[in-house]
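with the sequence up front, the predicted model follows.
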Amino acid sequence: MTVYRAAQPEPDPLTTSSLPAVRRRRTALRVLLAVLALALIATLLFIEAYTNSGFAPDHEGPGDRAAGRVPAGIRDGGPILDATGGQARSVRVPDRTVALTFDDGPDPTWTPKILQVLRRHGVHATFFEIGAEVARHPELSRRVLAEGHQIGAHTFSHPQLADLPGWRQRLEHAQTQMLISYATGRSTSLLRPPYSSVPDALNDRDWDTIAAAGGQGYTTVLNDLDSRDWARPGVDAIVRAATPEGQSGAVVLFHDAGGDRAQTVAALDRLIPQLQQRGYRFATIAEATGTEAGAANPPASAAAVWRGRGLAWSIRLADASWWVLWGLLLLVGALTLARALLLLLFAVRHSRRRRSVTWSWGPPVTEPVTIVVPAYNERTTIEPAVRSLALSAHPGVEVIVVDDASTDGTSEAVEALGLGNVRVVRVPPGGKATALNTGVALSRNALIVMVDADTVVEPDSVHRLVQPFGDGTVGAVAGNVKVGNRRGLLGKWQHIEYVMGFNLDRRLYDTFGCIPTIPGALGAFRRRALTDAGGLTTDTIAEDTDLTMAVHRAGWRVVYQETARAHTEAPATLGQLWKQRYRWSYGTMQAIWKHRGAVRDSGPSGRFGRRALPFITLFSVLLPLLAPLLDILAVYGTFFLNRTETAIGWAAMLVVHAVTAILAFRLDREQLGPLWTLPLQQLVYRQVMYLVLLHSAITAVTGRRLRWQKLRRTGEVDAVPAGGA
């Protein structure tokens, strides 16, 4: 065994005592940004849920209850209830007077059509508007007032007021008032509670809400006649229901929103002329009761207008965010299904082709191979890793262990093995890329295999790994890396991820000629390809991805050899897993950004840039980064949307993942036992990966360089695992 030693370097200024504090502050800042981003999304979704609270038509309110506290004069009186000043009184509309009222708007489709009918017949009406809709269509509220109509409040989100606590009732009224003030510069003193009808249908709880509203200065307007246009029974039926008997006056209920109101428009066009011919006049609530024209909609205060403006913009932002999320969700769904179909078509085809008895890379490759093993404090795992490499079945193997200034006796552990084809090189601390470049420079052979110090390689894997070099166009080969420590739940989850998320994807990427990463755990290179690619660099923290893309751009093919298997030690704790995946995901983003110029190049580099980079970005970065939307909207839908539809949608995506996992395990000839943990992986493990991606994305945006990070190893993988379960 030959041992090389290098002089110790001068102290690195980056290791000063102030650096940990700086890193902690930066990490805290990134965590804070991530929390703020999640909080913003949650807030916008909450606003959207509150604003779009699903409501039934007004006729579908709760049934009758006791009415012992409702004054008899109110139950038997008119539909206009004035409970202001502590005195309750009711007002009827005079004979031969109809007050047309419209609920649930404004609506961009039907409110303008109804306004056209009213203008054509020269009549005014009263519109009871929902605050959330006013925020979305303020121009319609302004038009309503400009054309001589009146506006009343119909609450902000159309809830059953009697079922809400007092503070929520006040909030519903206040928000609607602010939005009407913002939209029109006017306030309103008229209120129609959702799900209300005629006075004699009031119960005690309804009366309590009316009395409370009266204490806030509101006059409650119920109705005498319900046109029942909400049921769309036909124009004739609507006209009959809205026609007063004899010469009596009436407050008539219509709707200008909440569904298709074509029948409402047609019925108004018939009803108004008929009643005018009978001597009826049409009036707003204020006109019908003899109130001054401006009393129902007096000028609003400047403070109310500004508060309404802020509320309106928050609703619009929530709406816009909601549509963006839905658009992204559709994109995620399409990409997920596309990925599943591509895997089904091409990964299966890839496997069948490689297993064919006629398949060959070319002449058998038997030339000697140099295996480079970078190591930093790997005493726990280095012995079984080096032993498995030194005893490889491939002829002429030399192993170079590059010790990157370990302090735990890594070199001594390798030296103690006494293996004649193993060299140890001690170098100053420089990181993994530098260690690998050193090993390549000291190698004696044209074929280089790179293996991590925590990886145990099967006896024939190195021989299988280099066989694709029988094809002179192949410059690099990715091996099939397995999780060796898969006994625990976290190990099983990573095992599933490696099989279906890494190795299955490599089959697909291999088919399209765009494998993004030769895994550091097991990969092979032609020395000439490494030279053409410029070797490993420290430009990114994912030196393997960076190098692989450089090999592509240099015009070499990068292929996947699924029969060359290695077993690596995966992180055993969530903290270590986070550290590893953070480096991987951030490094991948760095590598893609570094090689973005390839899209403008000519020749092999341009082909890689225009064909492969978009594919890699789409499926390796964008899809994983957006995938959390499936779970976010599943949780959102469980609380605020149709639960059955949400459950079906989420279950469908789980089925897609399950089918993909089974396919991956079958192609890799793995036992299906660990797949019982797949639902748990989707619920728990996947969320951790999402947070890692978010952390990485924030780091990429804010900018930071990470050093080669050392994970804590247990030495659990000291031999090739016997099975996949």
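Cool, the structure landed.

alpha carbons only for contacts and neighbour counts from here, please
Noted.

ok, and the closest non-adjacent residue to residue 221?
Nearest residue to residue 221 in three dimensions, chain neighbours excluded: residue 80, at 4.6 Å (C-alpha to C-alpha, 6 or more residues apart in numbering).

for residue 222, see how far away the one you found is.
Counting by C-alpha to C-alpha, to the nearest Å, the gap from residue 80 to residue 222 is 6 Å.

output the longest strand belonging to the protein.
Ranked by number of residues, the top strand in the chain under DSSP state E is strand 557-568.

tell me which residue lies nearest the centroid of this structure.
residue 629 (2.3 Å; C-alpha atoms, centre = their mean).

so which elements touch the longest helix anywhere in the chain?
When secondary structure is assigned using DSSP state H, the longest helix within the chain turns out to be helix 302-342. Based on contacts counted as 3 or more C-alpha pairs under 8 Å, 6 or more residues apart in numbering; DSSP states H and E, the elements that helix 302-342 packs against are helix 18-51, helix 131-136, helix 166-184, helix 623-626, helix 628-640, helix 643-667.

flag every buried residue along the helix or strand following it.
Sequence-wise, the next helix or strand beyond helix 302-342 is helix 348-355, with elements assigned using DSSP states H and E. Along helix 348-355, these residues count as buried under the neighbour rule (16 or more other C-alpha atoms under 10 Å): 348, 350, 354.

can you give me the angle helix 348-355 makes with helix 302-342?
Between the axis of helix 348-355 and that of helix 302-342 there is an angle of 30 degrees, by axes from the mean of the first three to the mean of the last three C-alpha atoms, to 10 degrees.

who are the packing partners of helix 348-355?
Contact analysis of helix 348-355 by 3+ C-alpha pairs under 8 Å, 6+ apart lists helix 504-511 as its packing neighbours.

for the helix or strand just after the helix it packs on, packing partners?
Remark: after helix 504-511, the chain's next helix or strand is strand 523-526, criterion DSSP H and E. Helices and strands touching strand 523-526, as assessed by 3+ C-alpha pairs under 8 Å, 6+ apart, comprise strand 447-450, helix 461-466, strand 474-483.

so which elements touch the last one?
Contact here means 3+ C-alpha pairs under 8 Å, 6+ apart; on that basis strand 474-483 packs against helix 461-466, helix 489-496, strand 523-526, helix 527-533, helix 543-553, strand 557-568.

rerun that using 7 Å as the cut-off
helix 489-496, strand 523-526, strand 557-568 (3 or more C-alpha pairs under 7 Å, 6 or more residues apart in numbering; DSSP states H and E).

quick check: residue 187 vs residue 151, distance?
Distance, residue 187 to residue 151, using C-alpha to C-alpha: 9 Å.

please compare the first structure with the one that follows:
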Amino acid sequence: MARAAALTLCMLALAPALSQAESGVAKRAAVARAAGIAAAYGYRPVLGSGTITASTTSAGGSKAAMAPAVAAITSKPAAPSAATAMLAVVPAAAAASVPAASSAAKAAQAAPQCKGNIYLTFDTGSQAQAALIAETLQKHHIKASFFLANEKTVNGDYSLDPAWAPYWKARLAEGHVIGSHTFDHDVLVRDAADGKLETKPGFGSSAGKVRTLSPDQYCEQIRRVDQRFVELTGSHLDPVWRAPAGRTSPRALAAARSCGYTHVGWSPAGFSGDELPSEKYSNASLLAKSLRELRAGDVVLIHMGIWSRKDAWAPANLEPLIKGLSQKGYCFATLRDHPDYSSSFKHP
């Protein structure tokens, strides 16, 4: 299509020469030029009855016409309207499509050739790196996925307090996926014998204490994030959740499914290590491990700030990780596009 469009432009450029040539010799010279141009673009000039028709051969061996490009140029002495007649074989719609075809070809050439997607996911934490994470994703035009709990932040408030509404509204507007991480950051301890679940919340009135929840109460911990998110942004969460510390059980997963949430963990290679002690696991070693091991389809776990880590991971590693994976040919997407989770999202 791009070849035909380019050939059309060349043929149109020859129109004045054809119409102004008064002698048969001049006409034949112009036609010869047209034939040469056709050949240069991969079309075979077909001579016969004083005409030249540019054609090509399809993969199946049949001759394919160059439509809607210029189909034929007469080499016979032409009436004054011959040039107009020649131009008439290029429909207005086809002529208008030439710039569009050219732009599309350029866009296709410029589009990155991905060998697969990597899925960056961010869990709430101290929120010390919240601004940096947002800025880095914006800078590299990356959409990611976030999992929210109501965690204490370095500002002295909590991550689902009204003060965080602008931040979450902005992430929502940017097209990121946003799911639940349970309201109180309830880490599953074990399935209790009576059909209930024992959990240890990180925040709230029972912080640090083991408590027993029914499946409905556990589900409510997941849904409570959605309720607060609606209050802050006017929008619901996406139907995905991540268990704190990644601890799940068949009972916990069933409870979440009963209220419409699909669990998303992370890949073995996707553990960034940002919650490990920096004295033993340096940022450089963690980055090298991620770049060495991550593959297409992997889900990466990153926190928005870890209280216990001395040398924060994100300021040192997030952008180098993105650049390094991009250089390897990977692209980035949200969980909405992950083959294992896409069916959980409601598509318009």
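Sure, I can see it. Predicted model only: the values in this text are computed from it and were never measured.

let me see the TM-score of these two.
In this superposition the chains share a TM-score of 0.51, using TM-score structural alignment, normalised by the length of structure 2; 197 aligned residues with a C-alpha RMSD of 2.9 Å.

related to what we said a few turns ago, which of the helices and strands packed on strand 523-526 of structure 1 sits closest to residue 257 of structure 1?
Proximity of these to residue 257 of structure 1 was assessed by C-alpha to C-alpha; the nearest stretch is strand 474-483, lying at 58.5 Å.

relative to structure 2, which residues correspond to that closest one?
Taken onto structure 2 by TM-score structural alignment, strand 474-483 of structure 1 occupies no residues there; it is unmatched.

rewinding a little: neighbours of the nearest residue to the residue nearest to the centre of structure 1 once chain neighbours are set aside, just the number please.
Closest residue to residue 629 of structure 1 apart from its sequence neighbours, by C-alpha to C-alpha, 6+ apart: residue 329 at 6.1 Å. When counting by other C-alpha atoms under 10 Å, one arrives at 19 neighbours for residue 329 of structure 1.

and of the buried residues of helix 348-355 of structure 1, the nearest to residue 638 of structure 1?
residue 348 (36.2 Å).

show me where the stretch 101-250 of structure 2 has strands.
117-123, 145-148, 177-180, 186-191, 197-201, 211-213, 240-241 (DSSP state E, counting those that start in this stretch).

closest to residue 249 of structure 2 out of those?
strand 186-191 (7.2 Å).

so the closest one versus strand 197-201, what angle?
Interaxial angle, strand 186-191 of structure 2 versus strand 197-201 (the same axes, to 10 degrees): 150 degrees.

got the buried residues for strand 186-191 of structure 2?
By neighbour count on 16+ other C-alpha under 10 Å, the buried set for strand 186-191 of structure 2 is 186, 187, 188, 189, 190, 191.

same check, this time on stretch 124-143 of structure 1
So, applying 16+ other C-alpha under 10 Å, buried residues of stretch 124-143 of structure 1: 124-138, 140-143.

picking that back up, what helices and strands are in contact with the longest strand of structure 1?
Secondary-structure packing of strand 557-568 of structure 1 (3+ C-alpha pairs under 7 Å, 6+ apart): strand 455-457, helix 461-466, strand 474-483, helix 504-511.

and the helix or strand following that strand, which stretch of structure 2?
Using DSSP H and E, the next helix or strand after strand 557-568 of structure 1 towards the C-terminus is helix 574-594. Counting by TM-score structural alignment, helix 574-594 of structure 1 falls onto no part of structure 2.

so where is the helix or strand just after helix 574-594 of structure 1 in structure 2?
The first helix or strand that comes after helix 574-594 of structure 1 along the chain, using DSSP H and E, is helix 603-607. Under TM-score structural alignment, the alignment places helix 603-607 of structure 1 onto no residue of structure 2.

quick check: next helix or strand after helix 603-607 of structure 1?
Read in the C-terminal direction, the helix or strand following helix 603-607 of structure 1 is helix 613-616, with elements assigned using DSSP H and E.

which residues touch the residue mapped onto residue 334 of structure 2 from structure 1?
Taking TM-score structural alignment for the superposition, residue 334 of structure 2 sits opposite residue 284 in structure 1. By C-alpha atoms under 7 Å, 6 or more residues apart in numbering, the contact set of residue 284 of structure 1 is 99, 124, 125, 126, 149, 150.

out of the helices and strands packed on strand 523-526 of structure 1, deepest packed?
Looking across those with neighbours counted as mean count of other C-alpha atoms under 10 Å, the highest average goes to strand 474-483: a mean of 27.

and it, how far from the chain's centre?
In this view, strand 474-483 of structure 1 has its centroid 31 Å away from the chain centroid, taken as C-alpha atoms, centre = their mean, to the nearest Å.

what's the angle between it and strand 557-568?
Using the same axes, to 10 degrees: strand 474-483 of structure 1 against strand 557-568 is 30 degrees.

just want the angle from strand 474-483 of structure 1 to helix 504-511.
Angle, strand 474-483 of structure 1 to helix 504-511, by the same axes, to 10 degrees: 170 degrees.

between strand 474-483 of structure 1 and helix 489-496, how many degrees?
150 degrees.

strand 474-483 of structure 1 vs helix 543-553, what angle?
Going by the same axes, to 10 degrees, strand 474-483 of structure 1 makes 150 degrees with helix 543-553.

which residues does residue 156 of structure 1 contact?
With C-alpha under 7 Å, 6+ apart, residue 156 of structure 1 has these contacts: 130, 131, 132, 172, 173, 175, 176.

8 Å instead, please
For residue 156 of structure 1, the set of contacting residues under the criterion of C-alpha atoms under 8 Å, 6 or more residues apart in numbering consists of 51, 130, 131, 132, 172, 173, 175, 176.

so what does it match up with in structure 2?
With TM-score structural alignment defining the correspondence, residue 156 of structure 1 maps onto residue 183 in structure 2.

just residue 190 of structure 1 next, same as before
The equivalent of residue 190 of structure 1 in structure 2 is residue 240 (alignment by TM-score structural alignment).

roughly how far apart are the aligned partner of residue 143 of structure 1 in structure 2 and residue 96 of structure 2?
Alignment of residue 143 of structure 1 against structure 2 is given by TM-score structural alignment, with residue 170 as its counterpart. Residue 170 of structure 2 sits 39 Å away from residue 96 of structure 2 when distances are taken as C-alpha to C-alpha.
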